[in-house]
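In: Here's a sequence, model it:
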Amino acid sequence: METLLLPLQFPFMQNAFLVTMLIAPAAAMLSCLLVLRGWSLMGDATSHAVLPGVVLAYMVGLPLILGAFVAGLFCAIATGFIRDHSRVKQDTVMGVVFSGMFGLGIVLYTRIESAVHLDHILFGNMLGVGAGDLWTTVLISGAATLVLLAKGRDFLAHAFDPVQARMIGLRTGWLHYGLLALLSATIVAMLSSVGIILSVAYLIAPGAIAFLLTRRFATMLAVSVAAALLAGLAGTYASFWLDSAPAPTIVLAMTLMFLAALLRQSLRSRTA
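Out: Now for the predicted structure:
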C-alpha cells in the first residue's frame, strides 16, 4: 500500500493531481456542448490561436492569461464573422484561422528572448504547477462551471436549434458569444497544466465518451465529468510510474476510454 501511495508523497505530484481535478468539470461540461453542436474543431482552433496572444502579452509585460483569453476570443469571433459573410464553410474557416494564428505565434516566439520554454506553453508543465497557477485555475474553471450549470439548458436549446431558441425568447447572440468566451476562458485555465495543444483532448474526448454512453443531457454531463476526472487522475498516476509527462498520458487514457465506450456501443448495437 505504501508503494501504491508513493506518488502522493511528492508536492509536485499533489499539485498535478489537484489541477486535473480543478480543470475537469468545466472542460468536460463544455465538451458536451461542443460535441452536440458539432463545434469540436472550434476547440482545436481556439486552443492553437491563443499562442500569439501569449507571446504578445509577454512582450508588453501583461499577464499571459490575459493575452491568451483575448487571442482565443478574437479567433472564435473572427471565425464566426468570416463564416457569416462569405461562402466558405465553417470547418475551412477554422482551419485557415487557427493555422494562421498558430503560425503567427511561432514566428513571434522566435523573435523574443524568453525564460518560458515553448514546450511548456504547447504541452503544459503539470509537474511545475505552483500556487499561483492553482488559484488561477480555481477562479476561471470555477466561474465557467457555475455559468454552465446555470445556463446549461439554454446553451443546449441553442445548440440543437438556434431558430427555435430565438422563438422561445432566448438571447441567441449572447448564448453564441458567451459559449465562445467560456471556451476561451477554459483553455486559459488549462494553459499552465495541459498546454495549448493537448487542451483540445479535454474539450472533445469527455463529451464524446459520454455521448456514446447516454442519450440524456443531464446524465451526459455527469458521465463526461466523471470520465475527465478518471482519465486525469489515472493518467497522472500512471505517468509517475511510466516516467512520462502527465498531460500526454492523460490524453492516452482518454483515448482508451473512448475506444472502450465505442466498443461497448458496437456490442450493444449487435445484440439489440
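In: Every contact and neighbour count from this point should use C-alpha atoms.
Out: Will do.
In: what ranges do the helices span in this protein?
Out: Counting by DSSP state H, the chain has these helices, from start to end: 11-37, 40-60, 64-84, 90-110, 118-123, 131-160, 162-167, 172-190, 195-202, 205-213, 217-242, 246-271.
In: Would you mind telling me which of these is nearest residue 1?
Out: With respect to residue 1, and counting by C-alpha to C-alpha, the nearest of the helices of the chain is helix 217-242 at 14.3 Å.
In: Enumerate the positions of the closest one that are buried.
Out: Within helix 217-242, the residues that qualify as buried by neighbour count (16 or more other C-alpha atoms under 10 Å) are 217, 220-221, 223-239.
In: Check stretch 239-254 too.
Out: The neighbour-count check on stretch 239-254 (16+ other C-alpha under 10 Å) flags 239, 245-251, 253-254 as buried.
In: For the residue positioned nearest the centre of the chain, which non-adjacent residue is closest in space?
Out: Among the residues of the chain, the smallest C-alpha distance to the mean C-alpha position (C-alpha atoms, centre = their mean) belongs to residue 203, namely 3.7 Å. Counting by C-alpha to C-alpha, 6 or more residues apart in numbering, the nearest residue to residue 203 once its immediate chain neighbours are dropped is residue 31, at 4.6 Å.
In: check contacts around that neighbour.
Out: With contacts defined as C-alpha atoms under 8 Å, 6 or more residues apart in numbering, the neighbours of residue 31 are 40, 202-208, 224.
In: Who are the contact partners of residue 245?
Out: The contact partners of residue 245, by C-alpha under 8 Å, 6+ apart, come to residue 239.
In: Next, format the helices of the chain as CSV and append distance to residue 5.
Out: Listed next are those as CSV, based on distance: least, C-alpha to C-alpha, whole Å:
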stretch, distance to residue 5
helix 11-37, 11
helix 40-60, 34
helix 64-84, 34
helix 90-110, 40
helix 118-123, 26
helix 131-160, 22
helix 162-167, 49
helix 172-190, 26
helix 195-202, 26
helix 205-213, 26
helix 217-242, 10
helix 246-271, 17
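In: quick one: which of those helices is nearest residue 2?
Out: Closest of the helices of the chain to residue 2 is helix 217-242, at 14.2 Å (criterion: C-alpha to C-alpha).
In: one more to put side by side:
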Amino acid sequence: MNLVDLLLEPLGYEFMVRALITTVITAIVCALLSCWLVLIGWSLMGDAVSHAVLPGVVLAYIAGAPFALGALVFGLLAVGLIGVIRDTSRVKEDAAIGIVFTTLFAFGLVLISVTPSQTDLSHILFGNLLGVSNTDLVQIGILAAIVAVVLLVKRRDFTLVAFDATHAHAIGLNPRLLRGALLGLLALTAVVALQTVGVILVVAMLIIPGATATVLTRSFARMLVIAPIVSVVCSAIGLYASYYLDAASGGMIVLAQGVAFLLAYLLSPTQGLVTSRFVARRRAKVA
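Out: Okay, here's the model as predicted:
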C-alpha cells in the first residue's frame, strides 16, 4: 500500500470524513486561543473551564437539550464563580480555580454515576470523535467560527492586554472586559473541543499548540500562524494513527501534539535544548 492509499482509505468512510473535518476545525480554534492562554499564563484556567463543563453536559443529556448548551452554561458559570471567590475573599486565583473546577467536575462524575442511560456517557470524558453527526459538525463549525472571528478581529486588543494591561487601560481599553471576553471564548472553545477529545483532554489542545509555537518563535504574530499549523498537522496524524492502530482517537491526537512539543523543545532553531547546547559547544571550540 502506497502513501496515497494510506491517506485515502480512511476517507472512504463517511464517519472518518466528519471526524477529520471536526478535528481540523477544533485544532485551529484551540490553537488560536492557546496562544493567548500561554501568553497570559492561564493554563490552569483552561483546565478549570474544560473540566467544569462536565455537569452541564450531563444535565443537558437528562433534559434532552443540546450538549453544547449545557457545557456553555457551566463553562461561563465556572468563570463567574472563580471571579466571585477571588474578588470577595482572601482566596487567591489559583486556589479559587482549584476549588471550582474540582467541585464541578466531581458533581459531573456523580451525575454520570446516578443517571440511568441507554447511552455510554463516558464518551463525554474521553470524546466521541468517530461518532460526530452532521448536526454536531454544524454546531461545532458555528461555535468555532464565532471564536475564531472574535479572536482575529480583537487580536490587537487581546494582545495588548496580555502584555501590558496598564497601558491598555491608559489608551481607553477595558482590560477587565477584554479578559472576561477571553474567558467567555475559552468556555465556547471547550465546548467545541469536547466532542473531539472529551473533557479530560481538552486542556491539552488548549495549551500544547501555543506552548509549541512559543518555543519555535519569539514573535506573537508568527505564533498565531505556527500554532494552528502544528495543531492541524498533529491532529490529522493522530486521527490517522488511531484508525490504523485501532486506538482512541482523542488520546492519539493529544499524544501527537505532545510529541510535537517535545521535538520543538529539543530541536527548535532558536530555543531548542539540543540546538542551544550544540551552538554553545561550537562557539566554545571556535573561541
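In: ok, back up a step: what does the residue nearest to residue 203 of the first structure correspond to in the second structure?
Out: In the second structure, the residue paired with residue 31 of the first structure according to TM-score structural alignment is residue 34.
In: got it, and residue 157 of the first structure?
Out: Using TM-score structural alignment, residue 157 of the first structure lines up with residue 160 in the second structure.
In: wait, its match sits on residue 168?
Out: Yes: under the criterion of C-alpha atoms under 8 Å, residue 160 of the second structure makes contact with residue 168 at 6.1 Å.
In: Quickly note the distance from the alignment partner in the first structure of residue 216 of the second structure to residue 19 of the first structure.
Out: Residue 216 of the second structure maps onto residue 213 in the first structure when the alignment is built from TM-score structural alignment. With the distance defined as C-alpha to C-alpha, to the nearest Å, residue 213 of the first structure ends up 26 Å from residue 19 of the first structure.
In: Could you check which of these two has the larger neighbour count?
Out: residue 19 (26 against 18; other C-alpha atoms under 10 Å).
In: I'd guessed the more buried one sits against residue 193; true?
Out: Yes: proximity of residue 19 of the first structure to residue 193 meets the contact threshold set by C-alpha under 8 Å, at 7.2 Å.
In: so what sits against both of these two?
Out: With contacts taken as C-alpha under 8 Å, 6+ apart, residue 19 of the first structure and residue 193 have 126, 129 as neighbours in common.
In: separation between the residue opposite residue 118 of the first structure in the second structure once aligned and residue 108 of the second structure?
Out: When the two structures are superposed using TM-score structural alignment, residue 118 of the first structure falls opposite residue 121 in the second structure. Using C-alpha to C-alpha, one gets 11 Å for the distance from residue 121 of the second structure to residue 108 of the second structure.
In: Look at the two and report which has more neighbours.
Out: Between residue 121 of the second structure and residue 108, residue 108 has the larger neighbour count (other C-alpha under 10 Å), namely 21 against 18.
In: That one corresponds to which position in the first structure?
Out: Under TM-score structural alignment, residue 108 of the second structure pairs with residue 105 in the first structure.
In: any idea how far residue 155 of the first structure is from that match?
Out: Residue 105 of the first structure is 31 Å from residue 155 of the first structure, by C-alpha to C-alpha.
In: cool, and residue 257 of the first structure?
Out: Shown here: residue 257 of the first structure relative to residue 155 of the first structure, a distance of 26 Å by C-alpha to C-alpha.
In: ok, these two, which is more surrounded?
Out: The neighbour count for residue 257 of the first structure versus residue 155, taken as other C-alpha under 10 Å, is higher for residue 155 (22 against 19).
In: Can you tell me, leaving aside adjacent residues, what's nearest to the match of residue 216 of the second structure?
Out: Using C-alpha to C-alpha, 6+ apart and skipping the chain neighbours, the partner closest in space to residue 213 of the first structure is residue 261 (6.6 Å).
In: OK, contacts around that neighbour?
Out: 209, 212-213.
In: What of residue 227 of the first structure?
Out: Under the criterion of C-alpha under 8 Å, 6+ apart, the contact partners of residue 227 of the first structure comprise 206, 209-210, 254, 257.
In: Using a markdown table, lay out the residues you listed together with distance to residue 75 of the first structure.
Out: Compiled in a markdown table, the contacts of residue 227 of the first structure are given as follows (distance: C-alpha to C-alpha, whole Å):
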| residue | distance to residue 75 of the first structure |
| --- | --- |
| 206 | 23 |
| 209 | 27 |
| 210 | 28 |
| 254 | 27 |
| 257 | 30 |
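In: Taking those residues, tell me the two that lie furthest apart.
Out: The most widely separated members of those are 210 and 254, with 11.5 Å between them, by C-alpha to C-alpha.
In: Can you find the partner of residue 225 of the first structure in the second structure?
Out: In the second structure, residue 225 of the first structure lands on residue 228 (TM-score structural alignment).
In: Now check the first structure for the residue matching residue 62 of the second structure.
Out: With the correspondence set by TM-score structural alignment, residue 62 of the second structure lines up against residue 59 in the first structure.
In: number of nearby residues for the residue nearest to that match when sequence neighbours are not counted?
Out: Leaving aside its sequence neighbours, residue 59 of the first structure sits nearest to residue 112 (C-alpha to C-alpha, 6+ apart; 7.7 Å). Each residue near residue 112 of the first structure was counted by other C-alpha under 10 Å, and the total is 12.
In: again, but for the one 4 residues further on
Out: Residue 116 of the first structure is surrounded by 9 other residues when neighbours are defined as other C-alpha under 10 Å.
In: what's the distance between it and residue 45 of the first structure?
Out: 23 Å.
In: so what's residue 55 of the second structure up against?
Out: If a contact means C-alpha under 8 Å, 6+ apart, then residue 55 of the second structure has 70-71, 74, 104-105, 107-109, 111 as its contacts.
In: can you do 7 Å?
Out: Residue 55 of the second structure makes contact with 104-105, 107-108, 111 under the criterion C-alpha atoms under 7 Å, 6 or more residues apart in numbering.
In: And residue 187 of the first structure, what's its match in the second structure?
Out: For residue 187 of the first structure, the residue aligned by TM-score structural alignment is residue 190.
In: Residue 22 of the first structure pairs with which position in the second structure?
Out: Applying TM-score structural alignment, one finds that residue 22 of the first structure aligns to residue 25 in the second structure.
In: who touches its match in this structure?
Out: With contact set as C-alpha under 7 Å, 6+ apart, residue 25 of the second structure has these partners: 141, 144.
In: now the one 4 residues further on
Out: The neighbourhood of residue 29 of the second structure, defined by C-alpha under 7 Å, 6+ apart, consists of 144, 147-148.
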